[in-house]
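Novice: Show me how the following folds:
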Amino acid sequence: MWGRFSERRGTTLAAAIGYRAVFALAPLLVVVVSGAGMVFGEDAALGLLSRNLSQFLGPEMAATIQDFIATARGQGGVGLAGTLLLLWAGSGLFNELQGSMASIFGLVRPKGIRRAVKQRLITVAAVVALALGFAVLVAMAAWIPMSGSIVVAGAAAAFLLVSVVIGFRYLSQHRPEWRLTVAVAGGTVLAMALAALAVGLFVIREDGGSATGIAGSATAVLLLVYALSAVFLLGAAALRELELRGGPPSSRQRSSAL
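Specialist: Next up is the predicted model:
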């Protein structure tokens, strides 16, 4: 697993994703929040985003990401043309993920204008799907009382799991087996949660609890996305290695027994 990740320059790929995220995160979040806000109101969407970011990453990092959204929204109204531009910009992050997944899996990305357009449309669809999923979470937060916050948190975790599974399956032309994909995705989500918690603690420690230093800049977001991307790609490397070896040890033992 680590050998494939290192051989395919996983840390460099994660850094490239983080760099792309600095430019794509704001339009991506604007599309997601605006999509949910059209149905449930932007205050509800922003409120849910703020609460979850604060609980998961800490108030400093949450404030930084909210500043990203405010800056992007403050540049003018989002009409049809603006929405299309935001979708295109936000999809750039997924396009970078596609290239990284192909590299980790050891695939050569097909070339050609038609293929490039198709891949970009897939990434735009991923942005739309992310907005729809966030809208569902906003609806659950609005309809479930505060005592049901655990249910909402569980739904958010399930949404993240589904997102990772879809990423492993559809961000490249290779289609790994479903059961193995779900198993590896579960471990990847847990590792991503621990990585995000570690980054949040690091930001607070280095900044002394203030929002004016590292947590008040794009560096904090870059560090977070880099860590999450590295874990995601490490999970993809584990998935590919297990697939080439015939699945996890437990499944191989069952197969040999049969």
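Novice: contacts and neighbour counts: CA atoms only from here.
Specialist: Noted.
Novice: how far away is the residue lying closest to Ala21 once chain neighbours are set aside from Arg120?
Specialist: If the residues on either side of it in the chain are set aside, Ala21 comes closest to Leu93, at 5.9 Å by CA to CA, 6 or more residues apart in numbering. Between Leu93 and Arg120 the computed distance is 11 Å (CA to CA, to the nearest Å).
Novice: Which residue of the two possesses the greater neighbour count?
Specialist: Taking other CA atoms under 10 Å, Leu93 and Arg120 do not tie; Leu93 has more neighbours (23 against 18).
Novice: so that one makes contact with Tyr19?
Specialist: No: Leu93 is beyond contact range of Tyr19, at 9.3 Å (criterion: CA atoms under 8 Å).
Novice: ranges for the helices of the stretch 1-150 of the chain?
Specialist: 2-7, 10-40, 42-57, 59-73, 80-105, 113-143, 149-170 (DSSP state H, counting those that start in this stretch).
Novice: what's around Glu60, how many residues?
Specialist: Neighbourhood size, Glu60 [other CA under 10 Å]: 24.
Novice: so what's it up against?
Specialist: By CA atoms under 8 Å, 6 or more residues apart in numbering, Glu60 lies in contact with 54, 204, 209-211, 215-216.
Novice: Tell me the most packed of those residues, by neighbour count.
Specialist: Ala215 leads the contacts of Glu60 on contacts (other CA under 10 Å) with 27 neighbours.
Novice: Here is a second sequence; please produce its structure as well for comparison:
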Amino acid sequence: MKRQAIWNLLKETFAQWQEDKIPLLAAALAYYTVFSLAPLLIIAIAIAGFVLGQDTVQTQLVEQLQDLIGREGAQAIRTMIDNAYEPTSNLIAAIIGAITLLFGATTVFAQLKEALNIIWKVTPQPGRPVRGFVKARLLSFTLVLGLGFLLLVSLLASAILAGISRWLEGLLTTPPWVWQLIDLGLSFSVITLLFALIYKLLPDAKIAWTDVGVGAAITSVLFTIGKFLIGLYLGNSGIASAYGAAGSFVVILIWIFYSAQLLLTGAEFTQVWANRYGSRIRPRRSLAIAPDNLHRVEAPPKRTPGSRRRKILKNIRKRTQKNQKHHQDFPKKSPLD
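Specialist: Below you'll find the model as predicted:
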């Protein structure tokens, strides 16, 4: 890709980023994520815990979160999870708690779907609100299960990689950074797959897997770099101590807000890429409609010598007709005047 094409792509992405008000969408998504975080992690830990054990998964997850948002934020999330696991002897309360758990875990994906529909420039079809609500929640729950499965795959891969590195310590003198690089590549692949599933399945639009793959890879790069920068900022800014007792909550909220901005910015890039170089984003039949002002990025038509000649002749005819009309409207003077 040429340098000018890359610049145009980035410029168009930024223009669309401003038009769709990505910070506002990210703020709404962060608000819903805060309330969905505990049930979302509980379901993901439960799925991965079937294989690795619940305590092991929870401990490793908290350790990874500690690298991202610091010790205070990770401890706050662990407290949220522990409180949600408190057993109850009341059957009705347990049923209500399970329903609330599922509803809370899927709320963040429902809000993410609304944000992606805005970025994708599609609008859900009116009518059948109950059916649409149930279908959206089922799809969101499927993604929750997929998140738990990807967490399991990531933890298993890290455990297997650690076992292989320990086994090869006595046989090969492999530098530690090699295994760290492999672990980073595995994490990058898992995150890319998660973003690809979100971009492909959530919105009410059709988009080719090739376009989704490019957008998900770019989003993963943004997320990996941004994750490091956000962690560096939160670890050295002293925000947690500035807000006192609410410091842990503020740290979690800031981390979620900036992560949501990275996710939606990647979606904006995917939309521009698909419409400029890919197969274009189309609304799903009977599910969504594209607005009349749908923005399309198209290359300007090439001017041929014939089209230029026709344009010149057309301008000459217009000028001639205008002059003739001017002479006809001008009053004729009498010879005696």
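Novice: ok, back up a step: which residue in structure 2 aligns with the residue nearest to Ala21 of structure 1?
Specialist: Residue pairing (TM-score structural alignment): Leu93 of structure 1 is matched to Val108 of structure 2.
Novice: Quick check: its match vs Leu37 of structure 2, distance?
Specialist: From Val108 of structure 2 to Leu37 of structure 2 the distance is 8 Å (CA to CA).
Novice: residues contacting the aligned residue in structure 2 for Tyr19 of structure 1?
Specialist: Aligning on TM-score structural alignment places Tyr19 of structure 1 opposite Tyr31 in structure 2. Applying CA under 8 Å, 6+ apart to Tyr31 of structure 2 gives the contacts Leu253.
Novice: now with 10 Å?
Specialist: By CA atoms under 10 Å, 6 or more residues apart in numbering, Tyr31 of structure 2 lies in contact with 25, 108, 111, 253, 256-257.
Novice: Nearest residue to the middle of structure 2?
Specialist: When CA atoms, centre = their mean is applied to structure 2, the residue found nearest the centroid is Leu263 (3.3 Å).
Novice: Ignoring the adjacent residues along the chain, who's closest to it?
Specialist: Thr219 (6.5 Å).
Novice: do Ile69 of structure 1 as well
Specialist: Ala26 (5.3 Å).
Novice: Count the neighbours of the one you found for me.
Specialist: Neighbour number of Ala26 of structure 1 under other CA under 10 Å is 23.
Novice: Return the distance of it relative to Val164 of structure 1.
Specialist: Separation of Ala26 of structure 1 from Val164 of structure 1 (CA to CA) stands at 21 Å.
Novice: Val189 of structure 1 too?
Specialist: From Val189 of structure 1 to Val164 of structure 1 the distance is 7 Å (CA to CA).
Novice: Could you tell me which residues touch both of these two?
Specialist: Residues touching both Val189 of structure 1 and Val164 (CA under 10 Å, 6+ apart) are 158, 232, 235.
Novice: SS state for the equivalent of the last one over in structure 2?
Specialist: Under the alignment by TM-score structural alignment, Gly235 of structure 1 pairs with Gly266 in structure 2. Going by DSSP: H, G, I helix; E, B strand; the rest coil, the secondary structure assigned to Gly266 of structure 2 is helix.
Novice: I figured Gly266 of structure 2 hits Phe223, correct?
Specialist: Yes: using CA atoms under 10 Å, Gly266 of structure 2 is in contact with Phe223, at 8.8 Å.
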